[in-house]
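A.B. asks: just to be clear, the model below is a prediction. Sequence and coordinates:
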Amino acid sequence: MLRTHTCGQLSEKLEGETVTLCGWVDSYRDHGGGLFVDLRDRYGITQVVFNPPDSTSEVIEASKSLRAEYVIRVTGKVAPRPEGMANKRLATGAIELRATTLELLNKCLTPPVSPSSDEAPGEDLRLKYRYLDLRRAEMQKTMLLRAALIKDMRDYFAEHDFVDVETPILGRSTPEGARDYLVPSRVHRNMFYALPQSPQLYKQILMIAGYDRYIQVARCFRDEDLRADRQPEFTQLDAEMSFVDSNDVMGIIDGLIAGLAKKHLGIEVATPLPRMTYDEAMERYGHDAPDLRFGMEIVDCTDLAAEAEFRVFHSVATSGGRVRAINAKKGTEQYSRRGIDGLTEFVGEYGAKGLAWFRVEEDGSLNSTIAKNFTPELLKRIGERLNAEPGDLLLFVADSFAVTCKALYALRSKIAREMKLYEPGQMNFSWVVEFPMFERDEEEARWQAMHHPFTAPRDQDLELLDTDPGNCRAKAYDLVVNGYEAGGGTIRIHDNKIQSKVFSLLGIDEETAKDRFGFLLDALQYGAPPHGGIALGIDRCVMLFAQLENIRDCIAFPKTQKATDLMTEAPGEVDAKQLRELAIKLVE
């Protein structure tokens, strides 16, 4: 090794010893007679002093040519810092290295991204010079957390007898919702592999093969529109179990989450984690991944709205729509009339045609420009329904159920953030269960799988596949953390006939099903056990545990929201020879 110790390793116990460090110049300070350099590696920072009598004039002179991010190797003696000069913010702050030799391993151009700066530059610059950005302490902390979480996940599942199996990256295109990334085959002309959206089918095959507990840290690929918490390629913790029901799978993950939260966040998480049905989540929070760090639940007021003379409320309530509201406790202190106008514009982005509101006065009465359209008795009942107290702000959306969900969910999240209704670092873990099996695609007039086509219906809903698919509920469960879906899973269909029926409901005819999924349908006829599993998004879990807002900050080499790599400039063109070998002709 070129070094004897790391830059985070030296302490007073090593006083008087000669050691060698390697690292990057984090900062340097010339105090006249000598030079002070903070030397950095991923383990920490050590102060190196170039000063007589320890350093020769040649070494001191060489040290004066050092600049930020130069890579150096330095040998010297460990010594205590002068009295009163200790730096308690550093693990090595009680000592310094008094240099006797200096070797310049490599120079560095003026860095466009400064790893030693407390302020991060713009994201595009960070991604273009990712090798510099990854030197920043914040990024290194996140990458180390990511590595530790993955190791702990693997260790946990190993302790519970799961077998780690790698599944193929090059597979068959079997669309499961998002678009596949396709890979042309050179050997099989005009044919394509697909990169896996998940190891779904392979892990089901493993259950049929008798490997009753499977685990994998899997790379997955989806060609879909991106958001701050989405990437075209991502990593998931993929698990599958045989002879289990939903409670068994959720119970395994409960134990994993409790262990990770205790070790990495220092918090005790009670298990089993709370659970609510999909219908309950939509009614109370307007979303299937509700943020439970705060209250402000959505309250239905449709029956009361039908009695009002306020035309908007009355017409929506009597024509099959919904009138729903949230109570922003003490919200009148936060939002002036102009502020409420801003909230009205905000919900408009989610399809709402307006935002009705009432301020709760000191005497408990409801005050608004629309109050004259309500009887005093009706206003009182509305206040009671929403648990109104002086200073509260009551906010209403009248529209279809879908629009009220979208608008009030977004509004609830915005107000909670602006009013600071939860503590920084606060974590909430829960499950949402019993999702619908299907959702209706009105444009194509057909059913789509809410999760994926291999999800089993609840036993009591099995007959609804024939009579009322829209009301059929699935053996499905999502892990929700702070309003994010951190993972999702289902119990799978293990009966060939039921799987064929689900394919038919999804508009997949027998010939197409055989072409795309024939191997699965065949395998289900060879002693397939009841089985189910889950996939946890590792990128998203790291983002939440590290308290980040952007998933790109917890991936070493992420893509932009346009699915490009600014550092390598991928995707890029390929030469004509490669295209000829693949029998591909580009279309302008």
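C.D. replies: Ah, there it is. These figures come from a predicted structure and were not determined experimentally. Numbering: from 1, shown residues only.
A.B. asks: make it CA atoms for all contacts and neighbour counts henceforth
C.D. replies: Noted.
A.B. asks: does residue 94 really touch residue 9, like I thought?
C.D. replies: No - taking C-alpha atoms under 8 Å as the definition, residue 94 is not a contact partner of residue 9, at 11.9 Å.
A.B. asks: ok, residue 275 - contacts?
C.D. replies: Contact analysis of residue 275 by C-alpha atoms under 8 Å, 6 or more residues apart in numbering lists 430-433.
A.B. asks: higher neighbour count, residue 94 and residue 9?
C.D. replies: In this view residue 94 and residue 9 are compared by other C-alpha atoms under 10 Å, and residue 94 has more residues nearby, 22 against 15.
A.B. asks: another structure for you, compare them:
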Amino acid sequence: MSDILGDMRRTHHCWELGAADIGKEVVLMGWVQRRRDHGGVIFVDLRDREGITQVVFNPEFTPDVHEKAHVIRNEFVIGVRGKVGARPDGMINPNLKTGEIEVMVTELKLLNEAVTPPFMIEDRVDVSENIRLKHRHLDLRRPALQKNIITRHKASVAVRNFLNDNGFLDLETPVLTRSTPEGARDYLVPSRVNPGKFYALPQSPQLFKQLFMIAGFDRYYQIVRCFRDEDLRAERQPEFTQIDMELAFVGEEDIMAIAEGMMVALFKEIRGIDLQTPFQRLPYDEAIARYGLDKPDIRFGLELKDMSDIVAGSDFKVFASVVKSGGIVKAINVKGGVGFSRKELDDLTDFVAIYKAKGMAWIKVKEDGTWQSPIAKFFSDGEKQAMIERLGIEPGDLILFGADTPKVVNESLGNLRNHLARKLDLIREDEFAFTWVTHFPMFEYDETEKRYQALHHPFTAPLDTDYGKLTDDPLAAKSRAYDMVLNGFEIGGGSIRVHQIELQKKIFAALGMEQAEYEEKFGFLLSALESGAPPHGGIAFGFDRLVMLLCGESSIRDIIAFPKTQKASCLMTNAPAEVDKSQLDELALKIRKISLDS
């Protein structure tokens, strides 16, 4: 069998060579980034995954090789043999590691030709994301994306090394399992050998990793693919990767210490940053009170202040009536924001409307201390003084108010806070600020289904002091759940699990599940809990989101090799796609056409 490479084998990557290599004979292989013909001498920037090296075809040095180089075009695949030389004076490129040298080519092998690509293979390419995703194999040649994918690999190695060194076992869990309620829709897989029955792709390995603890494996981890059929946004994908772990005979502090240690190792390896531990801890109620969200970005101020008690008796009926009906009034003090134009204020009002806020009141405090606002006249001097003290109001400030149900006020002002920080350039992008959010509520009430739902999942243990609230006042019960938050992103979440069967049954009952239902769905778990389950808990990190932050990107699509669009489709392979009727018949399935509007 012939070998197109012949006796030519790569000796170096294109980013390796420097001044110390001058005089060496080398073999490089890669793609033609660009070709330049300077009056006879042909210069080619040769690119591989490590970077670029300039190779030179000189007609005075090797006329036959130079003649062959005339056919080279962008993205052709070539191999070259040659001698490393110093670039002439004035031709050094200080922006390249290889900028001091070039390779004088003595042998050229054309390994493959290439059609003209639909966009330039360079980082600052002006082309739509859809075109890039359609031609993802070309998009992945861009240096920035290659760097991201390589960083993803290095992050995976760093995580595995840390967990292996700390007594964890890398154990696999099934991909084909049964559908269980975990908060999002399952992807279902029909069974050919069991007509009319379905597997589900796992939203997480939650129950299986608990079973590992009950089986006695003590410390488990897995870098695992998970699947959720949910509405997508920049940091979500239908298939995603988790760093999943579970530990036996532990409490919250043990798991937090391991998780923090992993972050320290990861950020040192990838970014060269020394993180300080322990990370800040924020109870859920405090996070909501101060920041409006359970994933607060703590890199800047603009904290929310509850003004309900101050305005409850005011003459401004909008605020007073909201408080009387059980709602709240909160405010943000935007220091130096007095210069916001009316249009900018209208834009902020439109922004909070995204989060169902019906409006936004404002007060500008002018440099002479007077209050400019349509609502200022409704407040007494005493109420104004109370606002000044609580909000730290000074001349030049802009005060923004939200008044509605607690959920609407917190979500709208919490997101407005983040929006203002970006608008006012208050965020240091090179800062990594971690915090733990703890003591989440056990349940939330679903108005549509008229029943309680687990805020995390139904296997989360309540605080020991809140067992009685599971039946008496479920919404007041707090859990032993914890989230790790980084720069306003939830990057990890976990909890101490229920390990006693009677407590697990009590939680199922609080969720409105009859015994027959939970026995049918979770009988295997209940049986395991009866078999001597140790106290255990765990955490799962969103690996894609974590790598996104490590790479300084704003979308996880830029750190996943072959991502889906926001409509959960792959533009490169045209998935999902219709299948042959014969395949459907084998699965005993029939497609029913429905309107997207139905």
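C.D. replies: Noted; the coordinates are in hand. As the structure is a prediction and not an experimental result, all values here were calculated from the model.
A.B. asks: so what number do they get for TM-score?
C.D. replies: For these two chains in superposition, a TM-score of 0.98 is obtained (TM-score structural alignment, normalised by the length of structure 1); 586 aligned residues with a C-alpha RMSD of 1.3 Å.
A.B. asks: of the contacts of residue 275 of structure 1, which is the nearest to residue 462 of structure 1?
C.D. replies: residue 433 (17.0 Å; C-alpha to C-alpha).
A.B. asks: tell me the counterpart of that closest one in structure 2.
C.D. replies: Using TM-score structural alignment as the criterion, the counterpart of residue 433 of structure 1 in structure 2 is residue 438.
A.B. asks: residue 286 of structure 2 versus its match, what's the distance?
C.D. replies: Going from residue 438 of structure 2 to residue 286 of structure 2 by C-alpha to C-alpha, to the nearest Å gives 10 Å.
A.B. asks: tell me which of these two has more neighbours.
C.D. replies: residue 438 (25 against 15).
A.B. asks: if I pick the aligned residue in structure 2 for residue 492 of structure 1, what's in contact with it?
C.D. replies: Matched by TM-score structural alignment, residue 492 of structure 1 corresponds to residue 497 in structure 2. Going by C-alpha under 8 Å, 6+ apart, residue 497 of structure 2 touches 459-461, 535-538.
A.B. asks: so which of those residues are in strands?
C.D. replies: Taking DSSP state E, the ones among those that sit in strands are 536-538.
A.B. asks: stretch 212-224 of structure 1 aligns to what range in structure 2?
C.D. replies: Using TM-score structural alignment, stretch 212-224 of structure 1 lines up with residues 218-230 of structure 2.
A.B. asks: what's in contact with that stretch?
C.D. replies: Residues outside stretch 218-230 of structure 2 that contact it (C-alpha under 8 Å, 6+ apart): 156, 163, 167-172, 184-187, 201-205, 209, 212-213, 238-249.
A.B. asks: stretch 102-116 of structure 2 too?
C.D. replies: 4-5, 53-58, 62, 65, 68-69, 73-87.
A.B. asks: buried set for it?
C.D. replies: By 16 or more other C-alpha atoms under 10 Å, the buried positions in stretch 102-116 of structure 2 come out as 102-110.
A.B. asks: of all these, which comes closest to residue 314 of structure 2?
C.D. replies: Scanning the buried residues of stretch 102-116 of structure 2 for proximity to residue 314 of structure 2, where the rule is C-alpha to C-alpha, the winner is residue 102, at 76.9 Å.
A.B. asks: if I look at the aligned partner of the closest one in structure 1, how far off is residue 383 of structure 1?
C.D. replies: The alignment partner of residue 102 of structure 2 in structure 1, by TM-score structural alignment, is residue 96. Computed as C-alpha to C-alpha, the residue 96 of structure 1 to residue 383 of structure 1 distance reads 67 Å.
A.B. asks: tell me where the stretch 451-588 of structure 1 has strands.
C.D. replies: 476-481, 484-491, 531-537 (DSSP state E, counting those that start in this stretch).
A.B. asks: which residues does residue 77 of structure 1 contact?
C.D. replies: Residue 77 of structure 1 touches 15-19, 97-100, counting by C-alpha under 8 Å, 6+ apart.
A.B. asks: TSV for the residues you listed, including secondary structure?
C.D. replies: TSV is the format used below for those (DSSP: H, G, I helix; E, B strand; the rest coil):
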residue	secondary structure
15	coil
16	coil
17	coil
18	strand
19	strand
97	strand
98	strand
99	strand
100	strand
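A.B. asks: make CSV out of those residues and add distance to residue 108 of structure 1.
C.D. replies: Putting the contacts of residue 77 of structure 1 into CSV (distance: C-alpha to C-alpha, whole Å) gives the following:
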residue, distance to residue 108 of structure 1
15, 32
16, 32
17, 30
18, 27
19, 25
97, 23
98, 24
99, 21
100, 23
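A.B. asks: out of these, who's nearest residue 57 of structure 1?
C.D. replies: Distance to residue 57 of structure 1 across those (C-alpha to C-alpha) is lowest for residue 100, with 10.3 Å.
A.B. asks: average offset of the one helix or strand residue 358 of structure 1 maps to relative to structure 2?
C.D. replies: Under the criterion DSSP states H and E, the helix or strand holding residue 358 of structure 1 is strand 356-360. When structure 2 is overlaid, strand 356-360 of structure 1 sits 1.1 Å from its aligned residues on average, using mean C-alpha distance after the TM-score superposition for structure 1.
A.B. asks: that strand corresponds to what range in structure 2?
C.D. replies: Counting by TM-score structural alignment, strand 356-360 of structure 1 pairs with residues 361-365 of structure 2.
A.B. asks: same thing with stretch 511-528 of structure 1?
C.D. replies: Residue span in structure 2 matched to stretch 511-528 of structure 1, by TM-score structural alignment: 516-533.
A.B. asks: for stretch 577-584 of structure 1, same thing?
C.D. replies: Counting by TM-score structural alignment, stretch 577-584 of structure 1 falls onto residues 582-589 of structure 2.
A.B. asks: sorry, back to before: restricted to strands, list the contacts of stretch 218-230 of structure 2.
C.D. replies: Members of the contacts of stretch 218-230 of structure 2 lying in strands (criterion: DSSP E): 169-170, 187, 201, 239-248.
A.B. asks: identify the farthest-apart pair in those.
C.D. replies: Greatest spacing in those, by C-alpha to C-alpha: 187 and 248 (30.1 Å).
A.B. asks: show me which of the two is the more surrounded one.
C.D. replies: Per other C-alpha under 10 Å, whichever of residue 187 of structure 2 and residue 248 has more neighbours is residue 248, with 23 against 18.
A.B. asks: what's near enough to touch the residue mapped onto the more buried one from structure 1?
C.D. replies: Structural alignment (TM-score structural alignment) places residue 248 of structure 2 against residue 242 in structure 1. For residue 242 of structure 1, the contact set (C-alpha under 8 Å, 6+ apart) comprises 207, 212-213, 529-532.
A.B. asks: pull out the buried members of the residues you listed.
C.D. replies: Counted by 16+ other C-alpha under 10 Å, the contacts of residue 242 of structure 1 give 207, 212-213, 529-532 as buried.
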